[in-house]
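In: Quick one: sequence plus predicted model below, questions after.
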Amino acid sequence: MRKNLNYSQAELAEKLDVSTQAVSKWETGASLPDIEKLLNISWICNTSINAILEGDNFFDENINIDRGLMHLNKLLICPKCKKQMKLKIQKNDTLIYECENNHQYYVVDGVVDFRTREISGEQWSLSYRNYEEYMHEQYGPCNPNYNRGLNQSEVIWEKISELRPRVILDIACGTGQGIKHQIKRINWPVIIIMVDLSHRILKWNKIFYSTEWKNPYVEMIYLACDGANLPILSESVDLVFSYSGYESMQAKMLDGFREANRVLKNEKHTIYNKSVIESFESENSKKWMNLLLASVNEEEKEWWKSEFNDMEHWLNICISSGFLENKSIQIYGELPAPDCETFPFENEMAQWMAEYIFISKKLRT
C-alpha cells in the first residue's frame, strides 16, 4: 500500500509522526499501529481499516467468500509456471485463482479445482456407499488386523499437540479418516489444507467438515490437485500429515514425499503412517515376500519389488529427501509367516507388514 503511493518508509513515518522502525515493524507483522494511527493511515491511503489489516485477503464486494480461500492468497502458486496466484471474482460471482501468466483455476463447490482426476481403480466418490460398507467391515471390532498394537490416532495426536502447528497439509487425504480424529481435538487456531486428486471426494469432505464435524478453531481449505506437484509456496507449511496418503500415491509416492519437504518450513515435520518390512535379512520377512511374489503376475511382481522397503532402506530415503532427523513408533510388528505355500490375503496385500508412525523433520544442509 505504501509502495503504491510511492512513499518511502521514512516519508510515511514523518506523515504519521512515528519512527521509521515503527513502520518497518508494522509491515513485517512484528507489531500493529494503534487505532489513531490506523485512522490516519486509512485517510492517507484512501482505504478502509479492514483493507489495511487484511491486505489482499480483503474484498470490498458484497460476496460470501470462505476465509480459507482468502488465506490461499499467501500460499497458492501455479502448478504450471510456479508464479503466485491470487483470488479474483468474475461475473456472476465466480471465483478463480489466477497467476500473472493468466493460468486460471476455478473454485467449484468450495474446492479449488486444478483439474486432476482420481487414480484408476480408486473411484471412491463413485462408489461411496460400498466404501462405507468396506470401512465398517475392515475397521470393525471383528477384524483382528486393525485391532493390534497401539492406537494410531493417540500416537499421532500426542505429537501434533506437542508441535501445535498453525498450517497443516493433509496430503492425498481421501475422506480424511486420519485427520478427522485430530480435528476433533484441536484447541488452537489452525488452517488445514486437504489435498486429493478427487474433486468429488473433497466436495463431500467440505460438506462433512463444515457441518457434522466442524471445529471453530480449524479453518478448512480444499485443493483438488496432484500431491506430486503441489500448488503451494515453498516453506509455507508447519506440518504435512499423511494417513496412508503417501502410499496411496503409488508410483508417485516418493515425488509426493519430496514435495512435502519442499512446502515445509525448515525444522518442521511430516507425520505419517507406513507399512514397512522389519528387515530384508529376516527369515519371516523373506518368507512373506516370497509368498506374495508367487501370488501375483510378472508386472505386479516388479512393482512389488520396487515397493518393498525395510526400516533401514526407508530411513535412507528420508535422509536423501531432506528429512535428516527421523523418529519412528511401532504400532505393531509383522505377522508370523504362515506355514503354507499360498499367500493368504486377496486384498490389503501389505497387511502382514509392520506398521509404524514416522515423524520426519526437515533440516537444510
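Out: Arrived safely, thanks for sending. Keep in mind it's a predicted model, so treat the numbers as computed, not measured.
In: going forward, measure contacts between C-alpha atoms and count neighbours the same way
Out: Noted.
In: What's the local residue count around N347?
Out: 7 (other Cα atoms under 10 Å).
In: Alongside the first one, take a look at this:
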Amino acid sequence: MNQKKLEKDFLDSIVEEVRKLKSGFLLDIASGRGMLLRELLKDIDADVTVISTDLSFQILKHDRNKLRQINPYVKVNYIACDATNLPIRDCSMDTACTYAGFTNMANLMESGIRDTARVLKANAPLINSAVYMDENAEGAKKTAHFFAENHMEGAEKIYLRNELLAIHKKYFNTVRERIIYEGIAEAVEGDLIPCGGDWFANVVLIAE
C-alpha cells in the first residue's frame, strides 16, 4: 500500500475517535510537524480547546504560524515541554491523542503514557497510534540491535503487541484496538522498520 495512503488512514482514524469530544480540553502529545494537529483543526468542535505539546519551542512556533488559519474558531495553546513530565494539572484533560509521539519516545514511552494518564480525567480516553511487529521478524532484531547500541536495551517492546497492551493496561481500565492496516512491508530506504518482507500492522489504541 502507498505510504501516503497508510499515513492518511492512520490520521483519519485518530480524528474519528477524537471527534467524539464536543467540548473541553484536548491534549495533542508530541505534535511535531503538526500532521495530526492539522487534521484535528479541520474537524473538531469550536468548544474544544487544544493543548499542543512538543519538546521543541521552535517546532511549536512553526506549527502555530502554519496552522493558525485552518480553524480560527478553535483555541490552541502551545506548550514546549517534556511529555514524561507534563506541566498540566492532574485530571484536567478530556481527551489525549498522539500520532507516533510515544513511539518516537522509544524507552521513555511508558513514562509518557503514565503522565498522560495522570492528566486525563477519569475514564477520559488516550488515543495512541502504534505499529505492531512480530518479535522474531528481521525488523524487530534490527531494532533491538539499534536500541542496544544506543543504550536503550529493551525499547523494541514498543513494537510488540502484548508489551504495548500491557503498558496501557497498567494505567487505564480498558484498551480497545482498531487495526487500520496489516500486511507485508515493502523495503523503504532509510527506514529501520518494518523490514521488507516483514508482517506489520498499523493500529490505533483507545485506552480509557
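Out: Nice, thanks for sending it over. Here the structure is a predicted model, which means the values were calculated and not measured.
In: Longest helix in the second structure, please.
Out: helix 3-18 (DSSP state H).
In: Tell me roughly how far it lies from the first structure on average.
Out: Taken against the first structure, helix 3-18 of the second structure registers an average deviation of 3.2 Å after superposition, with mean Cα distance after the TM-score superposition for the first structure.
In: what's the spacing between the residue most central in space within the first structure and S236 of the first structure?
Out: Central residue of the first structure (Cα atoms, centre = their mean): L169, 2.2 Å from the mean position. Going from L169 of the first structure to S236 of the first structure by Cα to Cα, to the nearest Å gives 10 Å.
In: do the same with A172 of the first structure
Out: 18 Å.
In: before we move on, what about E325 of the first structure?
Out: Distance from E325 of the first structure to S236 of the first structure, by Cα to Cα: 20 Å.
In: the strands in the second structure, which residues?
Out: Assigned by DSSP state E, the strands in the second structure fall at 24-28, 48-54, 76-80, 95-98, 126-133, 175-184, 199-207.
In: Looking for the alignment partner of L55 of the second structure in the first structure.
Out: Aligned by TM-score structural alignment, L55 of the second structure pairs with L197 of the first structure.
In: N229 is in contact with that match, correct?
Out: No - L197 of the first structure sits out of contact with N229 when judged by Cα atoms under 8 Å, with a separation of 11.0 Å.
In: More neighbours: those two, which one.
Out: Using other Cα under 10 Å, the more surrounded residue of L197 of the first structure and N229 is L197, with 24 against 16.
In: Map I179 of the second structure across to the first structure for me.
Out: Match for I179 of the second structure (TM-score structural alignment): Q330.
In: contacting residues for the closest residue to that match other than its chain neighbours?
Out: Among residues not flanking Q330 of the first structure along the chain, Y356 sits closest, at 4.5 Å (Cα to Cα, 6 or more residues apart in numbering). The contact partners of Y356 of the first structure, by Cα atoms under 8 Å, 6 or more residues apart in numbering, come to N273, K274, S275, V276, S328, I329, Q330, I331, Y332.
In: lining up those residues with the second structure, which overlap?
Out: Contacts conserved in the second structure for the contacts of Y356 of the first structure, using both residues aligned by TM-score structural alignment, their matches' Cα atoms under 8 Å: N273, K274, S275, V276, S328, I329, Q330, I331, Y332.
In: one step back: could you tell me how many residues sit around the match of I179 of the second structure?
Out: Counted with other Cα under 10 Å, Q330 of the first structure comes out at 16.
In: Verify the stated contact: it with E355.
Out: Yes - in this structure, Q330 of the first structure is within contact of E355 by Cα under 8 Å, at 6.2 Å.
In: What ranges does the stretch 251-365 of the first structure have for its helices?
Out: 253-263, 283-294, 298-307, 311-320 (DSSP state H, counting those that start in this stretch).
In: Among the ones you listed, which comes closest to L150 of the first structure?
Out: helix 311-320 (18.5 Å; Cα to Cα).
In: what's the matching range in the second structure for stretch 258-266 of the first structure?
Out: Taking TM-score structural alignment, stretch 258-266 of the first structure hits residues 114-122 over in the second structure.
In: List the buried residues in that stretch.
Out: The neighbour-count check on stretch 114-122 of the second structure (16 or more other Cα atoms under 10 Å) flags R114, D115, T116, A117, R118, V119, L120 as buried.
In: Show me the contact partners of that stretch.
Out: 83-86, 88-96, 126, 171-172, 208.
In: how about a cut-off of 10 Å?
Out: By Cα atoms under 10 Å, 6 or more residues apart in numbering, the residues outside stretch 114-122 of the second structure that reach it are 25-27, 29, 83-97, 110-112, 123-126, 167-168, 170-173, 207-208.
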